[in-house]
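>>> Next come a sequence and a model predicted from it.
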Amino acid sequence: MNILLTTISLDSQKGGGTAERTRRLAAHLAAKGCRCEIATMQDGDLAENLRQRGIRVYATGSVRLRFTVPFINPLRLVQSVRRADAVHILGYWNLLSVATAFLASQFGKPYAFSAAGEFVGLEHPRPIARLFHILFGKRVIRHASLLVAVTPLERGQILERFRLAEDRVAVVPNGVEEDAEAVSHSPSRLEAPYILFVGRLAEVKGPDLLVQAFADVASEYGDVRLVIAGPDFGMRSSLETFVSERRLGDRVVFTGYLGEIERSELYRRALLLAVPSRAEAMSLVALEAGVAGTPVLLTDQCGFDEVERIGGGLVVSATVEGLRGGLRSMLADRHSLDEKGRSLQTYVRGEFTWPLIVDRLISHFRSMLANRLD
């Protein structure tokens, strides 16, 4: 089966979870015998990794105006679509998704479409976003053979928002590598116990909520530090100013962006991972921490409330108050953190490894192809 995947970026620093999801899907689809090709607007280290595996990557390049406009070579994209048996489009608010969906419809190629949480932008859209949805987005949704949700919660929201039939929306969650915990065994430079945040320093990820919550409880847990690991998307300066004002400069560590090996080490050695997101389709970093055996404190906006149900951590409101209470609860019961981590590890390994998830996706592709032939 020939599969074309599209995504905004294949740069690990700028593309975040959607870039990583695309890389893993492509690599595991190829391992299952599919011929994969990827179209993206932004080249990067993940694209190079895929090329080294023999997976074809077409990077359009782009320019940022009011909207990011890709420099699509129409002939090149047409060739990619025509080679495909099925298409998987990831990301809503971009013109590459629109162009790919249009060509797939023109050539009779079934496509699965995943907004990966981006439909939240329809709740209070700016005028340009509303125009995009009317002119382009509705058509992309209408002609999709399948809409892919990352969580059951997102599936329910899609069904309600667009009044779709139940069989039009399927859940294909994020995943992790089975052996992720064995990536590195180098000694840690952080000896003190620490709480870990991994993600972009952007408002949607909520690092400001976590830093404020930590500042409120720091005096109660004098041996614990907070490690903020992730690239700056406009918030680092204000966060550092707040930390300085609260005289916590020796308690809060900003590492900047870290690669996979360094992140894996931090996960394994952390007391817990905190995911303070204001909005998230499904927290990939929570899965990564889980497979490493680290418990998680996350908000109820992360699409992964199962963490608390299976005893792998706590779910709290996406507020300073909620996170502050969660930190107090987990740190006060520190002797139980290892047990919580093992519970989460068992659950993640049993439900969210990429081979299992890709098997599910291939099944959906086959159903799309069969329905097209009927």
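It's in. All of these numbers come straight from a predicted model, not from anything done at the bench.
>>> hey, let's count contacts and neighbours off CA atoms from now on
Noted.
>>> Residue 204 falls within a helix, correct?
Yes: per DSSP: H, G, I helix; E, B strand; the rest coil, residue 204 lies within a helix segment.
>>> Give me the nearest residue to it, chain neighbours excluded.
Spatial nearest neighbour of residue 204, excluding adjacent residues (C-alpha to C-alpha, 6 or more residues apart in numbering): residue 278 at 5.2 Å.
>>> was I right about that neighbour contacting residue 205?
Yes: using C-alpha atoms under 8 Å, residue 278 is in contact with residue 205, at 6.0 Å.
>>> Comparison target, given below:
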Amino acid sequence: MNIHIYLPQFPAFGDKITDGMTKSIHGLSSGLASHGVQVTILCEGKEDSFFKSNTGYVIKCFAHKNKSHKFEIPSGLKQYIAQEINNSLIIINGIFYFKSYLLSRLCKKNTTPYIIAPHDPYHPSIFNKNAHLKWTYWYLIEKRLLQQANAIQVLDIRHAKWLERLNVHTPAIETPNGFSPDDVHSESSLSWTEVGIPKLLFLGRIDAHNKGLDILIDAFKEVLETIDAKLFIQGPDWGDKSKLQKRAAQLSILEKVSFVEPNYNQSSSSIIAEYDIFCLASRFEGFSLAALEAMLAGRVLLVSEVAGIAHYVQASGCGIVVKPDVLSIKEGLIKLLKSRSNWQEMGLRGRRYALEHLQWNQIARNALENYKTLIK
């Protein structure tokens, strides 16, 4: 079976796989390749290139020919889809992304089945920021893209309900995120603190609306009225860092909230292992690889109920699932902070649950069964 996966910004030579979407595609592609699938990642760059990864998938990069490449598909990729793809399935990745729509038109023209993998749910909160632009784009482009797909790949089957409410009834395929065994440190290397000021961590892009970081800071202020702790926010700034720093200053807790630069030289799980509680307060969230990496690091977690990983946190008992509002987050954090004597036991339960249920090979095997039904 041949599967093509489209993500324009995927690194052409398989390096610099640092953000959540490229990690997800790398993991799924590697898992599919381990089951004998011929997987080709289609990306775009300054020049044409071909690269075979050490996990079995290949990367074909197509060169941009002009400055308007943000709004057009490279001619080489158009030709490739028209002439080289037979009996194949294309997975198009991204949400509210015009190139996804353009590629879907090529697939339709060449009768090539395609799946849309948005990586985020179409939760009402996603429309709240830049609402006029998003709703216009939704009705003109995004809805049609989804309705004409052969399937929509969601990270949590619960996210299909948001599509149904938007009158999109395309079949949904649940394909959660997973991990590679290479990313797992030995259990003997992990430790848990029983004394000292607890350290809370958010790890990911500093996007206040999406990740609920403004809510988290407000809730943390209220937690400090009961229990002393420190909050660390680490990741690339998506334009909200200064605003969040000002909010912490207004609440007179700036000395308790630290903003840390991203560290791409250290694995996420080893970074997270240096802290006590992993916090994810997202208003909307596809899955959260960082939360999965926290489970593998044996940490206890506080996660938003909208996140795809919430089910696994709840099922394993390694943390608390909360609503993305100040009161729920405050109560969840206080409960975790008062359970310090149980952190090791809870963390190990989460780690062992993730190891059993979220390996990419298992996820890819299940995804493959779904994909086979789409190619006649």
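Received it, and whenever you're ready, just let me know what you need. None of these values were measured; they are calculated from a predicted model.
>>> what about the residue nearest to residue 204 of the first structure, is that helix, strand or coil?
coil.
>>> what residue of the second structure takes the place of residue 343 of the first structure?
Mapped onto the second structure by TM-score structural alignment, residue 343 of the first structure lines up with residue 349.
>>> Report the buried residues of the helix or strand that that match is a member of.
Here residue 349 of the second structure sits within helix 343-357, counting by DSSP states H and E. Residues of helix 343-357 of the second structure classed as buried under the neighbour-count rule (16 or more other C-alpha atoms under 10 Å) are 343-351, 353-355.
>>> Okay, and the aligned partner of residue 102 of the second structure in the first structure sits in which element?
Matched by TM-score structural alignment, residue 102 of the second structure corresponds to residue 99 in the first structure. Applying DSSP H and E as the criterion places residue 99 of the first structure in helix 95-106.
>>> For the helix or strand that that helix is followed by, grab the matching residue range in the second structure.
Once the chain leaves helix 95-106 of the first structure, the next helix or strand it forms, by DSSP H and E, is strand 111-114. Using TM-score structural alignment, strand 111-114 of the first structure corresponds to residues 114-117 of the second structure.
>>> Mean deviation, the matching stretch versus the first structure?
Its aligned residues in the first structure lie a mean 1.6 Å from stretch 114-117 of the second structure after superposition (mean C-alpha distance after the TM-score superposition for the first structure).
>>> Which residues outside that stretch are in contact with it?
89-95, 104, 107, 146, 149-154 (C-alpha atoms under 8 Å, 6 or more residues apart in numbering).
>>> which two of these lie the greatest distance from each other?
107 and 154 (20.2 Å; C-alpha to C-alpha).
>>> okay, the two: which has more neighbours?
More neighbours surround residue 154 than the other of residue 107 of the second structure and residue 154, with 24 against 20 (other C-alpha atoms under 10 Å).
>>> so what's that one closest to, chain neighbours aside?
Counting by C-alpha to C-alpha, 6+ apart, the residue nearest residue 154 of the second structure is residue 174, at 5.0 Å.
>>> Please report how far the one you found lies from residue 117 of the second structure.
Residue 174 of the second structure sits 10 Å away from residue 117 of the second structure, going by C-alpha to C-alpha, to the nearest Å.
>>> Common neighbours of the two, please.
Contacts common to residue 174 of the second structure and residue 117, judged by C-alpha under 8 Å, 6+ apart, are 153-154.
>>> quick one, which of the two is more surrounded?
residue 117 (24 against 18).
>>> Distance-wise, check that one relative to residue 107 of the second structure.
Counting by C-alpha to C-alpha - residue 117 of the second structure and residue 107 of the second structure are separated by 15 Å.
>>> Then residue 46 of the second structure?
24 Å.
>>> Please apply the same query to residue 286 of the second structure.
25 Å.
>>> cool, residue 173 of the second structure as well?
19 Å.
>>> for residue 66 of the second structure, same thing?
Taking C-alpha to C-alpha, one finds residue 66 of the second structure at 23 Å from residue 107 of the second structure.
>>> next one: residue 149 of the second structure
10 Å.
>>> ok, now residue 215 of the second structure?
In terms of C-alpha to C-alpha, residue 215 of the second structure sits 41 Å off from residue 107 of the second structure.
>>> Spatially nearest residue to whichever residue in the first structure pairs up with residue 371 of the second structure (excluding sequence neighbours)?
Counting by TM-score structural alignment, residue 371 of the second structure lines up with residue 365 in the first structure. In space, and not counting its chain neighbours, residue 365 of the first structure is closest to residue 86: 6.6 Å by C-alpha to C-alpha, 6+ apart.
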